[in-house]
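Chemist: The following comprises the amino acid sequence and a computationally predicted model.
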Amino acid sequence: MNERTQARVERMGILRIKMPDIGEGIAEAELVEWHVAVGDPVQEDQVIASVMTDKATVEIPSSVHGTVVSLGGEVGSKIAIGSELVRMEVSGAGNISEEDATPEPVASEPVGAHAASPALEAPMPDPKAEPVPEAAAKASPAPVARPAVVAPTGGASAPRAEGEKPLASPAVRARAKEAGIDLRQVQGTGPAGRISHADLDAVFEKGAGQGGGSAKRGLAADTSVKDIKIVGLRRMIADKMTASKKHIPHITYVEEVDVTKVEELRATLNKTKRDDQPKLTLLPFLIKAVVLAVRDEPVVNAIFDDEAGVVHQYGGVHVGMAVQTPTGLMVANVKHCEARDLWDTAGEVNRLADSARKGTITRDELRGSTITITSLGALGGLVHTPIINHPEVAIVGVNKMQIRPMWDGREFVPRQMMNLSSSFDHRIVDGWNAATFVQRIKQLLEEPALLFMEG
């Protein structure tokens, strides 16, 4: 070992940053993105990895300054709580041997689950080294798992160093990738140069102002094949849909609904609402109708535990709301809809939808629904066959509205019509109960005054 290497080794040490306890009894999480690579310099509090559990993305920050020596897994692998996430070379952490300082290969499989241990392991000392003072021997605090959030816009950050990986949430990265934007060229306005959705909006506006367009190119056969690994939210959606179709015998019931009156009422309420009240869409009315229809058919507001053979029938109505986001479909939970009025429901729907699209929604807001509503109405389509949000037993699907001629007994008149496509778990919900439930929703939407007659 030459003098230069010896001096470097004496100044450096190896710390293992372990997968922290995310809480709620979770034993492992899926690694969905590395924000660093081997050899990258890392600052304290810089995000090093994003993991996912229960459809919520959590970012893991570094608790030390250092250089990445090795990574504890590859994207798509499961990382057990307490297992090694990243190995860091840090300064002032004690003496180590030259062999210990050599980076190890990146593990292709996550390290198996261990007993609970600190998220940051102390450096590996050389037995021949001088004792390290007690104060210096204390390990830095463990990294804290934090939900992915969008940084507020503000003053411009310092220029990004050459080769430095930009900081951004998974939702921002997905949106940028879809738009073909290189985040390394985007100026982040958040802390430490973090890029937010507002920063992407600024890029879009700038591009539109400059006038886009490119020269016409000749058409050529495209023979490329792109392999996309299914990880993160996309994999969770795939697993959820597979479980639902595998275990649940679906029955889908379709009914047309005359929404002329409820649309007229909605327009009137929006014209006369206070400034502090949210704009009403059809969804709060539909949620209200579902709440009242559940009173007649409580069997649809339930969770079926397949393994235990037990149906958990709920008194409170917690409506799952399917939200399409840049990273995939999420089901946000509008809790205790039976205790909300139209305006309160509309406000909560808007808040959850916005949080889901920005990637700031919490795990608690994505779980606990007892019946789900999904809508493809904005995209058109007369009928669809929605898949039940397992382990629920019912889902109500909304199709597009359109004006159609309807016979009123004397003549054809134009009416605003919409189909409801609703699926039920036929193990729990009989066809009669499914039809009765949907017909009650139809009645309430066609005569919206009934929505306000609680008795």
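Modeler: Perfect, thanks for sending it. Numbers count the residues shown, from 1 in each chain.
Chemist: switch to C-alpha atoms for all contacts and neighbour counts from now on
Modeler: OK.
Chemist: separation between the closest residue in space to residue 230 that isn't next to it in sequence and residue 61?
Modeler: Using CA to CA, 6 or more residues apart in numbering and skipping the chain neighbours, the partner closest in space to residue 230 is residue 76 (7.6 Å). Distance, residue 76 to residue 61, by CA to CA, to the nearest Å: 19 Å.
Chemist: between those two, who's got more neighbours?
Modeler: residue 61 (22 against 19; other CA atoms under 10 Å).
Chemist: Does that one touch residue 45 like I think?
Modeler: Yes: using CA atoms under 8 Å, residue 61 makes contact with residue 45 at a distance of 5.0 Å.
Chemist: So what's the residue count around residue 445?
Modeler: Look at residue 445: counted by other CA under 10 Å, it has 24 neighbours.
Chemist: So residue 12 sits against residue 91, correct?
Modeler: Yes: Residue 12 lies in contact with residue 91 (CA under 8 Å); the separation is 4.4 Å.
Chemist: element containing residue 174?
Modeler: Secondary structure assignment for residue 174, by DSSP states H and E: helix 170-179.
Chemist: before we move on, what about residue 201?
Modeler: helix 197-210.
Chemist: Next up, the contacts around the closest residue to residue 175 other than its chain neighbours.
Modeler: In this structure, residue 175 finds its nearest non-sequential neighbour in residue 326, 5.8 Å apart by CA to CA, 6+ apart. Residue 326 is in contact with 171, 174, 175, 357, counting by CA atoms under 8 Å, 6 or more residues apart in numbering.
Chemist: same deal with residue 39?
Modeler: Neighbouring residues of residue 39 by CA under 8 Å, 6+ apart: 67, 68, 69.
Chemist: any idea which of those has the most stuff around it?
Modeler: residue 69 (24 neighbours).
Chemist: so how far is the helix or strand where it lies off the chain centroid?
Modeler: In this structure, residue 69 sits in strand 66-71 according to DSSP H and E. When C-alpha coordinates are averaged (CA atoms, centre = their mean, to the nearest Å), strand 66-71 and its chain have centres 28 Å apart.
Chemist: here's the one I want to compare it with:
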Amino acid sequence: MGTHVIKMPDIGEGIAEVELSVWHVKVGDMVVEDQVLADVMTDKAMVDIPSPVHGKVISLGGVPGEVMAVGSILISIEVEGAGNYKESAQPAAAAVKEAPVAVAPKVEAESKPVATPRPAAACQGPMVAREADERPLASPAVRKHALDLGIQLRLVRGTGPAGRVLHEDLDAYLAQGQSNASAPVAAAYAQRNDEEQIPVIGMRRKIAQRMQDATQRAAHFSYVEEIDVTAVEELRAHLNEKHGATRGKLTLLPFLVRALVVALRDFPQINARYDDEAQVITRLGAVHVGVATQSDIGLMVPVVRHAEARSLWDNASEISRLATAARNGKASRDELSGSSITLTSLGALGGIVSTPVLNLPEVAIVGVNKIVERPMVVKGQIVIRKMMNLSSSFDHRVVDGMDAAQFIQAIRGLLEQPATLFVE
């Protein structure tokens, strides 16, 4: 038997160090080639570190949240044969064995389920007894799913890495006929004194840093306008009925992207990036629209490149593809960088007004709120119309208030008269 040492790889782009976000294995686990061992976080994206060998994990070289230099020892694996461990590397090998062993992180938003080989015992029945104040490992999506189903996660056996509860564990729990209703009613009113400390690491740390940086550096101001989207919604429904089966269904987002593209022709100062250190504003001809997307590991902004050269269905398809990649943690660094303006939508969750934070170095972000039916006065008559607010923020160092207001008014005019979206 030999030892195969895996070092932190050079991820490119001149990156000298990365943050170890989460381990998907622990000491003693058997791993196979191409199995994901850990996730590391660069300035732009989460990156999977796969195993190049089959073997048994004998030590881990860091703990989640630790910033590690490229080339430092990440993990050592016992393998058949000689491995890549050399006698001359004895001091390094000793350092590997003395490296701190990572414990299962309590930050659910930092990891995603991985198909890791597990002992047979981990695949027993789905119900497990935990203490009332014990918080089982699970992603936010799994927690919400459990809440919707009325399941207490502490009663569900987790079959993921480190006992993490997966969606299929909830299904297995339901299949056995276990439910929250079987618990004593008094348990719902039991006094709780538990606390949980969650380290801010990985994607959550990057999000916190970027949001803090944006609010400290940019001079934010927000502008909210109400838009009558009755006509564009009627057009969307008509196009979906006529072409949905062959071209795919359209949401409102590709119409908004199209409105951005057309409106920015008259407001090039808004499709821009501001380098405040160099004191240089770069106006772009291309419209690269960032689409804010919530994932299990946090907020990500994949980029629809050259939206100005795409049709409605092309934009819709690209938005869907990128959102799926982001939610699955598969978006590449290139797909998560380079936007010139960002579109963010909380409409599906409700809310009539928001104050979105700029995605630096951009100077504008357009926020979409929910659509509601309201009585409106149109040509002296009270009629029911579909209304929606746009809540948008701008960097006042670059964008004047009048320009921002006129830009949003231009978007309003395009959406309220949707034929103008396609008139050249």
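Modeler: Sure thing, it's come through. Here the structure is a predicted model, which means the values were calculated and not measured.
Chemist: Tell me where the stretch 351-455 of structure 1 has strands.
Modeler: All strands of the stretch 351-455 of structure 1, identified by DSSP state E, counting those that start in this stretch, fall at 371-375, 394-407, 412-425.
Chemist: from those strands, which stretch is densest packed?
Modeler: Comparing these by mean neighbour count (mean count of other CA atoms under 10 Å), strand 371-375 comes out on top with a mean of 24.
Chemist: measure the counterpart of residue 452 of structure 1 in structure 2 to residue 253 of structure 2 for me?
Modeler: Aligned by TM-score structural alignment, residue 452 of structure 1 pairs with residue 422 of structure 2. Taking CA to CA as the measure, residue 422 of structure 2 falls 16 Å from residue 253 of structure 2.
Chemist: which one of these two has more residues nearby?
Modeler: The neighbour comparison of residue 422 of structure 2 against residue 253 (other CA under 10 Å) goes to residue 253, with 18 against 11.
Chemist: quick one: what's aligned to the more buried one in structure 1?
Modeler: In structure 1, residue 253 of structure 2 lands on residue 283 (TM-score structural alignment).
Chemist: before we move on, the earlier item: now the angle between helix 170-179 and the helix holding residue 201 of structure 1, please.
Modeler: If you take axes from the mean of the first three to the mean of the last three CA atoms, to 10 degrees, helix 197-210 of structure 1 sits at 20 degrees to helix 170-179.
Chemist: so how far is the helix or strand that helix 197-210 of structure 1 is followed by off the chain centroid?
Modeler: Per DSSP H and E, the first helix or strand lying C-terminal to helix 197-210 of structure 1 is helix 232-247. Helix 232-247 of structure 1 sits 14 Å away from the centroid of its parent chain (CA atoms, centre = their mean).
Chemist: how much does helix 232-247 of structure 1 deviate in direction from strand 412-425?
Modeler: Using the same axes, to 10 degrees: helix 232-247 of structure 1 against strand 412-425 is 80 degrees.
Chemist: still on that earlier bit, adding distance to residue 32 of structure 1 as columns, could you present the contacts of residue 39 of structure 1 in CSV?
Modeler: Shown next, in CSV, are the contacts of residue 39 of structure 1 (distance: CA to CA, whole Å):
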residue, distance to residue 32 of structure 1
67, 21
68, 18
69, 20
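Chemist: now the strands for the stretch 51-200 of structure 1?
Modeler: Ranges of strands within the stretch 51-200 of structure 1 are 56-61, 66-71, 78-80, 84-91, 120-121, 146-147, based on DSSP E, counting those that start in this stretch.
Chemist: The fourth one vs structure 2 - mean distance after superposition?
Modeler: So the one you mean is strand 84-91 of structure 1. Once fitted to structure 2, strand 84-91 of structure 1 is off its aligned match by 3.2 Å on average (mean CA distance after the TM-score superposition for structure 1).
Chemist: can you give me the angle that strand makes with strand 56-61?
Modeler: For strand 84-91 of structure 1 against strand 56-61, the angle by the same axes, to 10 degrees is 20 degrees.
Chemist: Which neighbouring elements make contact with strand 84-91 of structure 1?
Modeler: In terms of contacts (3 or more CA pairs under 8 Å, 6 or more residues apart in numbering; DSSP states H and E), strand 84-91 of structure 1 is packed against strand 12-18, strand 66-71.
Chemist: Return the angle between stretch directions for that strand and strand 66-71.
Modeler: Going by the same axes, to 10 degrees, strand 84-91 of structure 1 makes 140 degrees with strand 66-71.
Chemist: Strand 12-18 and strand 84-91 of structure 1, what's the angle between them?
Modeler: Relative orientation of strand 84-91 of structure 1 versus strand 12-18 (the same axes, to 10 degrees): 160 degrees.
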